[in-house]
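Peer 1: only geometry, no sequence info:
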């Protein structure tokens, strides 16, 4: 049930968010305690701030009230995906070339299931990540079909 609500909410939100020059990164619809939350995570070329989230929230609230995809009370939240933004699509990964990433896989590749480093290439089939193991430079070739999760990472 919550998947169809997420999909419907995303369909309603996408054109509004795009028209405001932002990108819809993710949608969550989940129960926390006794309350339901519908969360939209947005990003923009220069990131997003609290004012951006407020403007998007106002627009979404009006449209969601009009379309009424959720039969019941819920809290609407709009926020940034944060510094460790999830990379959910091929487009997200393509845009993240040159950035520091953390990737986990469904099955081990050369005995490893977690890879961290600079994403240097993505050809649609393989992610090339340059990392370090004990101060030694290593290059990982991670097949896209084996990626369980990918996100931006903070480099220390």
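Peer 2: Done, it's in. Note that the coordinates shown come from a computational prediction; the quantities given were computed from them, not determined experimentally. Numbers count the residues shown, from 1 in each chain.

Peer 1: use CA for all of it now, contacts and neighbours both
Peer 2: OK.

Peer 1: give the contact list for residue 130.
Peer 2: Applying CA atoms under 8 Å, 6 or more residues apart in numbering, one finds that residue 130 lies in contact with 116-120, 137-140.

Peer 1: what ranges do the helices span in the chain?
Peer 2: 2-19, 50-67, 90-95 (DSSP state H).

Peer 1: these into JSON lines, with extra columns for mean neighbour count and distance to residue 105?
Peer 2: Formatted as JSON lines, these follow (neighbours: other CA atoms under 10 Å; distance: least, CA to CA, whole Å):
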{"stretch": "helix 2-19", "mean neighbour count": "16", "distance to residue 105": "24"}
{"stretch": "helix 50-67", "mean neighbour count": "14", "distance to residue 105": "32"}
{"stretch": "helix 90-95", "mean neighbour count": "15", "distance to residue 105": "15"}
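
Peer 1: pasting the second one now:
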């Protein structure tokens, strides 16, 4: 997670928690003249549209006051959904044994895209993935995106 994303997370997490939800994770992308801040929230009863609107209103207020994003930005708030993104070592551990798709920032063993079963975490630094009987160690800082593969 970038330095800016980490700062945004520290600013936003208490707001989300204050409304009774968990900040599951966030994506922060900056283009030349704009930015996208996508926040994923979760709750014991799941998330509905009203929950997303409430969090959006509160987070917008905090961002307007603190003004941490130097360009015009779009704020999106949603639930993690069936193809839940995974951001932290704790989340990877929580879904151990589940199938996941992973996209990397750089190749590991000659590949940037993986689909496999979460086997374990190596400390808090690498995801251990079982891919067709082969074990692959993916450094967390190499992971661009990781999402659960939904079971139907």
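Peer 2: Looks like it arrived, so ask away. Keep in mind that this is a model prediction, so the values were computed, not measured.

Peer 1: and which of the contacts of residue 130 of structure 1 is nearest residue 75 of structure 1?
Peer 2: Comparing these against residue 75 of structure 1 with CA to CA places residue 116 closest, at 35.2 Å.

Peer 1: any idea what that closest one aligns with in structure 2?
Peer 2: With TM-score structural alignment defining the correspondence, residue 116 of structure 1 maps onto residue 116 in structure 2.

Peer 1: so what's its match up against?
Peer 2: Taking CA under 8 Å, 6+ apart, one finds 99-101, 129-132 in contact with residue 116 of structure 2.

Peer 1: switch to 6 Å and redo it
Peer 2: By CA atoms under 6 Å, 6 or more residues apart in numbering, the contact set of residue 116 of structure 2 is 99-100, 129-131.

Peer 1: name the member of those with the most neighbours.
Peer 2: Using other CA atoms under 10 Å as the neighbour test, the contacts of residue 116 of structure 2 are led by residue 129, with 25 neighbours.

Peer 1: that older thread, out of the contacts of residue 116 of structure 2, the closest to residue 75 of structure 2 would be?
Peer 2: Nearest to residue 75 of structure 2, judged by CA to CA, of the contacts of residue 116 of structure 2 is residue 100 at 26.2 Å.

Peer 1: now the contacts of residue 116 of structure 2 in CSV, with distance to residue 122 of structure 2?
Peer 2: What follows is the contacts of residue 116 of structure 2, written out as CSV (distance: CA to CA, whole Å):
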residue, distance to residue 122 of structure 2
99, 18
100, 17
129, 10
130, 13
131, 16
